[in-house]
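Colleague: I'd like to go over a predicted model; first the sequence, then the structure.
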Amino acid sequence: MDWAFTPAHVADWLGAASLVAGALLSLAAAIGVLRFPDTVTRMHAATKPQVLGVLLLLLGVALRLRTLSDLGMVALVGVFQLATAPVAAQMIGRAAYRGGRLNRDLLDADELADR
């Protein structure tokens, strides 16, 4: 058996590590959304680790597929994820603030209090 490491082997191992890390971050995000008590902390769990988890999963997929058309599709998915997750989190936070479902005692600063 030949144990020589080729660039394809290294890419496969890095892809596998990225897939595992991305899956674990996505799992942590899902657990956070279920377990955290209020909207702001759930919003944090739904955006930060979830986006990084998805990007790591996409990196793992890209390292495994290695074709130009697949890489273009993976890049588009990553761009749309980066564009939509912050906007969705901002809208959820805004709706929670306006709806009174936010614990204002936990806020360090409330710039919208005088409105």
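Modeller: That came through fine. Numbers count the residues shown, from 1 in each chain.

Colleague: From here on, just use CA atoms for contacts and neighbour counts.
Modeller: OK.

Colleague: Could you check the helix or strand hosting Leu57 and say which residues are buried?
Modeller: According to DSSP states H and E, Leu57 maps onto helix 39-65. Residues of helix 39-65 classed as buried by neighbour count (16 or more other CA atoms under 10 Å): 39-40, 42-64.

Colleague: Show me what it packs onto, helices and strands only.
Modeller: For helix 39-65, the elements it packs on are helix 7-35, helix 68-98, judged by 3 or more CA pairs under 8 Å, 6 or more residues apart in numbering; DSSP states H and E.

Colleague: who touches Leu56 in this structure?
Modeller: Ser18, Leu19, Ala21, Gly22 (CA atoms under 8 Å, 6 or more residues apart in numbering).

Colleague: and if we set it to 10 Å?
Modeller: Counting by CA atoms under 10 Å, 6 or more residues apart in numbering, Leu56 touches 15, 17-23, 25-26, 50, 62, 78.

Colleague: Tell me the spacing between it and Ala45.
Modeller: Distance, Leu56 to Ala45, by CA to CA, to the nearest Å: 16 Å.

Colleague: Next one for the comparison:
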Amino acid sequence: MTPDAPVVEALDIAAGVLLVLGGFLSLAAGIGLNRFPDALSRLHAATKPQILGLVFVVLALALSARSGAVLLLLIPVVVFQMLTAPIAAHMVGRAGYRTGDFDAGTLITDELADDIASAGRGDLPGGEAEVPDPALAPSVEPGAEPAAEPAAGRAAGPSGKDPGPA
């Protein structure tokens, strides 16, 4: 047994612990993506534990390789992940908010609601729906039924009515 054997063994144990922790955090991120109800909740599971899990796995690889060249190859992996994950989470959050894929009851403050309402975007959550001009609405005689829309996939005949079964 060499004199530095206890140090090597301690580094191997530390690498193993970091690898297990990184795997556990990555598993927690995957479970969170499947279990959380809306996009704004899922983005936390997709970024926070996943990045920390990656850092632990990269540290475990660096400890087990014990090489400066390996460390120089692994540092950009972590740096690029730390740069791109917040941007991706921001874009997922914006898309989730714009499509209404979130539970408004879980928001503490909705900082975008005032901006959306002032923009008059009724198609977004928090926006005021625009009231259509009654003069532009199609007129229907009292007691008459409005014209039925043609069935999907079939064109209306020349009179504007459904031509019947195809």
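Modeller: That came in fine, so what should we check first? The shown structure was predicted, so the numbers you read here are calculated from the model rather than taken from an experiment.

Colleague: ok so, going back, which one of the helices and strands packed on helix 39-65 of structure 1 has the most crowded surroundings?
Modeller: Ranked by mean neighbour count, these are led by helix 7-35 with a mean of 17 (mean count of other CA atoms under 10 Å).

Colleague: what residue of structure 2 is the furthest out?
Modeller: Met1 (52.1 Å; CA atoms, centre = their mean).

Colleague: residues contacting the residue nearest the centre of structure 2?
Modeller: The centre of structure 2 sits closest to Val92, judged by CA atoms, centre = their mean, with a distance of 3.7 Å. Applying CA under 10 Å, 6+ apart, we find Val92 of structure 2 in contact with Ala39, Leu40, Arg42, Leu43, Pro86, Arg98.

Colleague: closest to Ala113 of structure 2 among those residues?
Modeller: Nearest to Ala113 of structure 2 among the contacts of Val92 of structure 2: Arg98, at 10.8 Å, using CA to CA.

Colleague: thinking again about what came up before, and which of the contacts of Val92 of structure 2 is nearest Leu72 of structure 2?
Modeller: Nearest to Leu72 of structure 2 among the contacts of Val92 of structure 2, with distances taken as CA to CA, is Pro86, at 23.1 Å.

Colleague: Enumerate every residue touching the residue mapped onto the closest one from structure 1.
Modeller: With TM-score structural alignment as the criterion, Pro86 of structure 2 lines up with Pro86 in structure 1. Taking CA under 10 Å, 6+ apart, we find Pro86 of structure 1 in contact with Met43, His44, Ala46, Thr47, Lys48, Val51, Ile92.

Colleague: got JSON lines for those, with distance to Ile31 of structure 1 too?
Modeller: Formatted as JSON lines, the contacts of Pro86 of structure 1 follow (distance: CA to CA, whole Å):
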{"residue": "Met43", "distance to Ile31 of structure 1": "12"}
{"residue": "His44", "distance to Ile31 of structure 1": "12"}
{"residue": "Ala46", "distance to Ile31 of structure 1": "10"}
{"residue": "Thr47", "distance to Ile31 of structure 1": "13"}
{"residue": "Lys48", "distance to Ile31 of structure 1": "13"}
{"residue": "Val51", "distance to Ile31 of structure 1": "15"}
{"residue": "Ile92", "distance to Ile31 of structure 1": "18"}
